[in-house]
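give me coordinates for this.
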Amino acid sequence: MHGKIVQYSHTTGVGTIINASKKLFDFKIASWHDNTKIPEINLLVEFRLEDEKHNVIDIRSSKYQEFDSESIIKERDFWKTNTDEELEKLESNVFDDLIAETYKKTDYAKLTSIPISISINKFIQYHFENEIKIIKSAYKLPIDNYEKLDYRIVNRFIKRTLDSLICVDRRITKDTFSIYLQILGKLQYFITPFYIANQNAKKVYEEGFLSQQLYFNAANRKLINLKDDILKLKSREKSAKSEIHSLQLKLTSAGVKNEQILKERLATINAIHKECKEKTIILTKIKDRVEKLIEIFKESYKKDFINNFDKTKEQIFEHIKNALNITITSLDNKIWKLGMASDPVKNQFLKLQSNYSFCTLAFIQQYIKTLDSSKLNDNDRLLNIYINKYKERNCKRILIVSNRNEFEMKLKFDILTRYKDFIVTQTNKKVEYLIIIANQKFDFVVIDNDMKEDKPIDMIIQGKNTKLNKNTTFILINEE
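Sure thing, here's the model as predicted:
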């Protein structure tokens, strides 16, 4: 039956559907059988119950989600029907009635061209309506001036980062990220091979554009009827011709009876034969005219349609790629902010001694450390190149020098809480500091002014005298 999701939790995978009778039915994610969408509130669905029980055993999104003023069927029709199949049949019947009404009112003997009922641009806009809506939703997500992550490369690590956050801090659930997951799920469907295969311009033109043209379909219906009428006329003409031949034989035979009746019958059949022949000629001319108009219609719009469709499709795919990048970047920012504000994450973070904030970058870096650089596969090599270039463009490197561990860790955590793309290195010994500063370039070096035994000013001078850090900003800091 048809219904609408009125409640759903990504955390529990449990939701509630309401039907036309205002009855409520609970469902579980295990019963969701739709690869094109994920469950979300206000989604119109088609579902099936287990016998007479109220257990939902099959649920999927309906093909019908919105009904505007130009729709052939309305939302009330959705609630009156139980399945999309019924609704499709109703829609088809309504359209058939419009077609029949149109071809009956049209004089095809005088028709010079078939009008277009839906323009190319309008059809393409309708065709990509769902894609455009979800792209616009993605574009509204904030990325806070951070560089967009590349979905193709880092997608597998986003899920790992999110799952880790939810696992470490039980107070944070997937529902917190429902808007991101909904947008991501829809965008991911738009890059599946199944979806892409169905965006063939010629296929969409023939199966979509032409099938929705009212006057074109009315002309096709008229053509079918003309062919049927011509076949019937030819059949009658053939029968009449056969009877004429039979009557003529009887009239020429010796001792013919009822001659007058046979002559009258012959005259009648000759008139019928003549009428059928004349009508056949007239209808054949109209048939040829309609066939020509149909072919002209198909060919006249085909080239423009394919060009406009392919151009729009290319733009849509580019927007989808960009929307995916925006979505995972915004999602990563959300994970980072919640993660760095979480006490359980903070406690684990302090134990791991990570140089990165709690975000996808940290998990990618952690993964790369486990790899043998001499045996990278193509994907890992691409990942390594990407992340190195990303860090070059975006990451600021900070070195904290302090032998007060608690103060050092607090400062590091505060920096990573404020700046997602900062990489923080720590050292508490002057010897280590001198080695690090000579071999690594930093944007900032923060030195504890209360360093025991070592003189911070001397350390700054020594750092400034290195080749890599002569232009680095050095900062002396007090605990307060």
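
going forward, measure contacts and count neighbours with C-alpha atoms only.
OK.

ok, and what's touching the lengthiest strand in the chain?
Identified as the longest strand of the chain according to DSSP state E is strand 2-9. With contact meaning C-alpha atoms under 8 Å, 6 or more residues apart in numbering, strand 2-9 is reached by 14-20, 39-47, 62, 78-79, 81-84, 175.

tell me how far Phe358 lies from Lys410.
Separation of Phe358 from Lys410 (C-alpha to C-alpha, to the nearest Å): 15 Å.

so between the two, which is more surrounded?
Using other C-alpha atoms under 10 Å, the more surrounded residue of Phe358 and Lys410 is Phe358, with 27 against 12.

before we compare anything, build this one as well:
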Amino acid sequence: MHGKILKYSATTSSGVIINASKKIFELRKESWHDPRSRPTVGMYVEFRVNENGYVITDAKASDYQHFSEDSLIKEIDFWKTKTDEELKNKENEARAQIAQKIYAKTNYLRLKTLEVNTGVEECIKKYFAVELQNVSFLKNVDKEKLAPLINYRICKRFLDKALDYLVFTDKKLSMDMFSEYLNKMATLEYSYVFFHKNELSIQKAFEECFLDYQYNYLGALRAASGIKDRILQLSNKVKVSTQEMKMLRNRMASRVGENDLNERINKIKNNLNKSYDETNALTSTLTNLENLTKDFKEKNFKVFEAAFSQTTTLLKSKIEEGLNVLATQLDNRIWQLGMESVSIKNIFFKNMNEPYCMMTFLGHMIKKLDKSKIIAQNEQSTYKYYYYHQSKYVKKYLIFTSNFDTELDLKIKIMKESKNNNVVVVKKDSQCFSALNKEKFEKIYIDTTYIDQKSLKQLLEDSKHSKYNKDTEYVLLSKN
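Okay, here's the model as predicted:
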């Protein structure tokens, strides 16, 4: 039957569906059988229940999710039917009625051109309606503010790890808080796999989403079919009349009922002439209709083929971009909540000097790899991706202190400002000298409690001659 999801929890993978009678059904993870999308609140669904009528055994998203003013199927039709197959039949009936009206008022004997009823662009939009809707959110995304975007294909498993660890560690958080991102990514992931693993048949799409909506074209085909039937009838009539004339002429040879036979022969001749004339006229009309339909199909297929290929290429790009955007948005949310989490602070940051985000989990894996043994293409891509990101976007801050509380509070403050802020912590002045001459820092924090004045003065003096940090700002920390 048809229904709509009222509630759904990503944490428990369960929800509630309501049908047209306002009856409530429980939706469980094991009964959802739609690889194209995850359940979401407000989704129209098609589902089946067991014999007692209460437990859902099979559920999936309905093919009908949007009911515009000009669509043949309205929302009320959805609720009045039990299956998508019924809705499809209803839609086909409505289209047949439109075609019949056009057929009835068209003079096919004088038809010179076939006009397009529904344009190629509109038909392709209908064909890819789900995919276009899924990427429509990109119009409202400021990608410049979101940059750099995460590469979803490379980072997915590390994004999952960051999310799972966050929810596991901080009991105040749940998967429901991230369901919007997860549902959108699951839907786009299906589309991504579908486009990259399946070769779409342009010919099939052309017939299903374009020709089936060309009522003038379909009317011409119907008229041509009717004319063929009429020509066949006339041909059979001519054969019968010819045989009858032959028989009558044989009888005339015996001079029996000659006058009556002449009258009958003349009548048959007149009918034959009419049949020949009608056949010639219909044959000419049939040839015209066949040429019109052939030209219509060939001409529009070229336009459709180009537009279809262009749309497919665009959608592949937009789907990949959408996955990258959603992954970045999700990672930003994980970072924000992770940096605010007391549980994460007490556990994660004791030994970590990088923000709580996907890239930290990715880096943790990368640092375990033996560079000389990286052979697999995916590992090489991941390795290059990580170090490219580190060199291009990451900013480092140096903290010199032996006080753990100072270190923890300061590095969390720094990493809250940006998920691309990393810190280096040193506890001795010798380590500080070494770090200054090794890489560039955005800012250097020195806890003066743990360095004598002479060493501090020497450190500041030497920094003026540092290759990397002669212009770096220093912040001196003290108990006061």
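
related to what we said a few turns ago, what's the next secondary structure element after the longest strand of the first structure?
For strand 2-9 of the first structure, the following helix or strand on the C-terminal side (DSSP states H and E) is strand 14-19.

if we can go back for a sec, among the contacts of strand 2-9 of the first structure, which are in strands?
Counting by DSSP E, those place 14-19, 44-47 in strands.

possible to save those as CSV with neighbour count?
Converted to CSV, these look like this (neighbours: other C-alpha atoms under 10 Å):
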residue, neighbour count
Val14, 16
Gly15, 19
Thr16, 18
Ile17, 26
Ile18, 18
Asn19, 19
Leu44, 25
Val45, 23
Glu46, 21
Phe47, 25
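
dump those residues to JSON lines, plus distance to Glu318 of the first structure.
Shown next, in JSON lines, are these (distance: C-alpha to C-alpha, whole Å):
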{"residue": "Val14", "distance to Glu318 of the first structure": "34"}
{"residue": "Gly15", "distance to Glu318 of the first structure": "34"}
{"residue": "Thr16", "distance to Glu318 of the first structure": "36"}
{"residue": "Ile17", "distance to Glu318 of the first structure": "35"}
{"residue": "Ile18", "distance to Glu318 of the first structure": "37"}
{"residue": "Asn19", "distance to Glu318 of the first structure": "38"}
{"residue": "Leu44", "distance to Glu318 of the first structure": "28"}
{"residue": "Val45", "distance to Glu318 of the first structure": "30"}
{"residue": "Glu46", "distance to Glu318 of the first structure": "32"}
{"residue": "Phe47", "distance to Glu318 of the first structure": "34"}
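
what's the closest of those residues to Gln213 of the first structure?
Leu44 (27.0 Å; C-alpha to C-alpha).

can you pull out the strands in the stretch 301-450 of the first structure?
Secondary structure of the stretch 301-450 of the first structure, counting by DSSP state E, counting those that start in this stretch: strands at 396-401, 422-427, 444-448.

can you get me a residue count around the closest residue to Ser341 of the second structure other than its chain neighbours?
Distances taken as C-alpha to C-alpha, 6 or more residues apart in numbering place Asp170 nearest to Ser341 of the second structure, at 7.0 Å, with adjacent residues excluded. Asp170 of the second structure has 15 neighbours, counted by other C-alpha under 10 Å.

could you do the one 10 residues further on as well?
The number of residues packed near Glu180 of the second structure is 15, by other C-alpha under 10 Å.

ditto for Lys299 of the second structure
11.

just to revisit the earlier point, quick one: which of the strands of the stretch 301-450 of the first structure is nearest Lys346 of the first structure?
With respect to Lys346 of the first structure, and counting by C-alpha to C-alpha, the nearest of the strands of the stretch 301-450 of the first structure is strand 422-427 at 15.3 Å.

so which elements touch the closest one?
strand 396-401, helix 405-418 (3 or more C-alpha pairs under 8 Å, 6 or more residues apart in numbering; DSSP states H and E).

most tightly packed of those?
Greatest average neighbour count among those goes to strand 396-401 (a mean of 22), per mean count of other C-alpha atoms under 10 Å.

name the helices or strands packed onto that strand?
helix 405-418, strand 422-427, strand 444-448.

and the contacts of it?
408, 412, 421-429, 433, 441-448.

what is the longest helix seen in the first structure packed up against?
Ranked by number of residues, the top helix in the first structure under DSSP state H is helix 259-340. Under the contact criterion of 3+ C-alpha pairs under 8 Å, 6+ apart, helix 259-340 of the first structure touches helix 120-127, helix 129-139, helix 151-168, helix 178-189, helix 201-204, helix 214-252, helix 343-352, helix 405-418.

average gap between the longest one and the second structure?
With both structures laid over each other, helix 214-252 of the first structure and its partner residues in the second structure are 2.3 Å apart on average (mean C-alpha distance after the TM-score superposition for the first structure).

okay, the angle between that helix and helix 259-340?
160 degrees (axes from the mean of the first three to the mean of the last three C-alpha atoms, to 10 degrees).

cool, the fourth one as well?
Relative orientation of helix 178-189 of the first structure with respect to helix 259-340: 130 degrees, computed using the same axes, to 10 degrees.

could you do the first one as well?
Regarding helix 120-127 of the first structure and helix 259-340, their directions subtend 60 degrees when assessed with the same axes, to 10 degrees.

which elements pack onto helix 120-127 of the first structure?
So helix 120-127 of the first structure, by 3+ C-alpha pairs under 8 Å, 6+ apart, packs with helix 259-340.

hang on, the earlier thing: and the helices and strands packed on strand 422-427 of the first structure: which comes nearest Ile261 of the first structure?
helix 405-418 (110.1 Å).

I am finished for the moment; much appreciated.
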